[in-house]
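> The following comprises the amino acid sequence and a computationally predicted model.
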Amino acid sequence: MGQSKSVFSQEELEEYQDLTYFSKAEIVHAFERFQALDPDHVRQNRHASIRLATVLAHFPEIRVNPFGERICKLFSSDGEGNLTFEDFLDMMSVFSENADKDVKTEWAFMIYDFNNDNVIDRSDLTTLLSKLCGAESRAPPEEQISEETMKEVIDKIISEGDLDDDGMLSYPEFEHAILKSPDFFGTFRIRM
């Protein structure tokens, strides 16, 4: 651990601390987790970008998350899922226990807005459910939900969350729904 502390100056640690929900010790620990993803590459250049495939292969919390690839792509500077330490630190900060609910809600909305049109529509909900418990999930075929059940669930989500009856969830509608689900914030995290 002592070796990693020397990687950053006090000034850099203070800047990272100001920009995240982490203490200096947690930042050093985050760097150790980042470096463990591709030790040789990061040892040669601490500003290295780690490829998406490497992150997915060596970071269990992301690998098992049905939205892992999407999360990496949203947090990566290059938009392809390749992560620099700063990208990784931002991601870990948003998913930390100390991150503010508004920040978590904003990022959840972006993660679930698969078609990037600033609303969560039927297409987004279909993708979300497919990744959680449908054809794109890791569930055995007999445990996956049917197309009919998926449509029913989507109809229910829209009918309960769509306050202006336009057939989709805007950010304020999504936020309203999430705030009624306090357990969401406990599950929207990655432990360091």
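Here it is on my side, so go on.
> going forward, measure contacts and count neighbours with C-alpha atoms only.
OK.
> buried stuff in stretch 157-170?
Buried residues in stretch 157-170, counted by 16 or more other CA atoms under 10 Å: 157-158, 161-163, 168-170.
> cool, and stretch 96-104?
96-97, 99, 101, 104.
> buried ones in stretch 111-125?
So, applying 16+ other CA under 10 Å, buried residues of stretch 111-125: 111-114, 119-122, 124-125.
> end to end, how far does it reach?
Using CA to CA, to the nearest Å, the end-to-end distance of stretch 111-125 comes out at 11 Å.
> who's in contact with the residue nearest the centre of the chain?
The centroid of the chain falls nearest to residue 71 when counting by CA atoms, centre = their mean (4.0 Å). By CA atoms under 8 Å, 6 or more residues apart in numbering, the residues touching residue 71 are 81, 111.
> next, the one to line up against it:
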Amino acid sequence: MQRGFKKMKKSIQKITETSTSVQPHCVFVENMQDDEKQPLYILPERLSSLMYQTGFSKDEIRRLYRAFKQYCPRGAITTNDLKPAYAKLFPLGDSGKYAQIVFNAFDKDRNGIISFGDLLNEIALIINGDIDQKLSWIFRFYDLNGDGYITRKEMLVVISAIYEMLHNGQIIQRIVNRHVDKVFEKMDIDKDGVISQEEFMNSCKNV
């Protein structure tokens, strides 16, 4: 379970290796889910405010903003932006399904776009959050429908996507099933067929 999270964290850290300065102006984006294609203007938050909210340094925010503008010049991330980025990071496999899962985890309001502020806040939790914040984020990542429980089907979807991304699309279903079985054997304490957030966090802390 931690493997996919570490891969995602590593990919985020790669993005921060580029550098530039934050430009204090409005950027224009098009809401791709709006049937009428109405324009949407997003004003990037002030640098000092972002530093306070996320715990990132001025230089780290500038690097992330440079990468954000490079990949998303319209001012927001869509799945069409994220999937090619993951394809470059993991060229040997098919990262499309995993990229979609990552996008859904960041797109909390389900409007089909991720602003720079949204992105930065989520990255801050992944990299700078305390243990409870990080574990809560990982739990939500696997809880695909957001009902507060991880089902076997949800975990199979995520683990299968990880194997597709890392192993050239060749999923060995028996290995995936065994992986999920081991996780549920350890974390499903009350054996009700689902993993609650409390079970998840307690199990991770007791490793």
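Nice, I can see it. All figures in this text were calculated on a predicted structure; none of them were measured in a lab.
> Got a TM-score for the pair?
Superposed pair, TM-score by TM-score structural alignment, normalised by the length of the first structure: 0.71. Supporting alignment: 167 aligned residues with a CA RMSD of 3.1 Å.
> still on that earlier bit, of all the buried residues of stretch 157-170 of the first structure, which comes closest to residue 42 of the first structure?
residue 170 (39.9 Å; CA to CA).
> corresponding residue for the closest one in the second structure?
Aligned by TM-score structural alignment, residue 170 of the first structure pairs with residue 196 of the second structure.
> I'd assumed residue 151 was in contact with its match.
No: using CA atoms under 8 Å, residue 196 of the second structure is not in contact with residue 151; the gap is 9.1 Å.
> still on that earlier bit, Serialize the buried residues of stretch 157-170 of the first structure to JSON lines and add fields for secondary structure.
Listed next are these as JSON lines, based on DSSP: H, G, I helix; E, B strand; the rest coil:
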{"residue": "157", "secondary structure": "helix"}
{"residue": "158", "secondary structure": "helix"}
{"residue": "161", "secondary structure": "helix"}
{"residue": "162", "secondary structure": "coil"}
{"residue": "163", "secondary structure": "coil"}
{"residue": "168", "secondary structure": "coil"}
{"residue": "169", "secondary structure": "strand"}
{"residue": "170", "secondary structure": "coil"}
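> How about residue 74 of the second structure: what's its closest non-neighbour residue?
residue 29 (4.4 Å; CA to CA, 6 or more residues apart in numbering).
> and that neighbour, how many residues sit next to it?
Per other CA atoms under 10 Å, the neighbour tally for residue 29 of the second structure reads 19.
> Could you check which residue of the first structure pairs with residue 24 of the second structure?
Per TM-score structural alignment, residue 24 of the second structure is aligned with residue 7.
> Next: residue 64 of the second structure.
By TM-score structural alignment, residue 64 of the second structure lines up with residue 30.
> what's around its match, how many residues?
Neighbours of residue 30 of the first structure using other CA under 10 Å come to 19.
> Quick check: the helix or strand containing it compared with the second structure, mean distance?
Assigned by DSSP states H and E, residue 30 of the first structure belongs to helix 24-37. Comparison of helix 24-37 of the first structure with the second structure after fitting gives an average deviation of 1.3 Å (mean CA distance after the TM-score superposition for the first structure).
> Relative to the whole chain's centre, how far out is that helix?
18 Å (CA atoms, centre = their mean, to the nearest Å).
> after it comes which helix or strand?
Using DSSP H and E, the next helix or strand after helix 24-37 of the first structure towards the C-terminus is helix 39-44.
> how near is the closest residue in space to residue 168 of the first structure that isn't next to it in sequence to residue 3 of the first structure?
Leaving out its chain neighbours, the residue that sits closest to residue 168 of the first structure by CA to CA, 6+ apart is residue 121, at 4.5 Å. Note on residue 121 of the first structure: its distance to residue 3 of the first structure, by CA to CA, is 48 Å.
> thinking again about what came up before, quick check, the residue nearest to residue 74 of the second structure in a strand?
Yes: the assignment for residue 29 of the second structure is a strand, going by three-state DSSP.
> residue contacts, it?
Residue 29 of the second structure neighbours (CA under 8 Å, 6+ apart): 39-42, 74-76.
> want to try a markdown table for the residues you listed, with secondary structure and distance to residue 87 of the second structure as columns?
Output for the contacts of residue 29 of the second structure, formatted as a markdown table (DSSP: H, G, I helix; E, B strand; the rest coil; distance: CA to CA, whole Å):
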| residue | secondary structure | distance to residue 87 of the second structure |
| --- | --- | --- |
| 39 | strand | 29 |
| 40 | strand | 28 |
| 41 | strand | 29 |
| 42 | strand | 27 |
| 74 | coil | 20 |
| 75 | coil | 21 |
| 76 | coil | 19 |
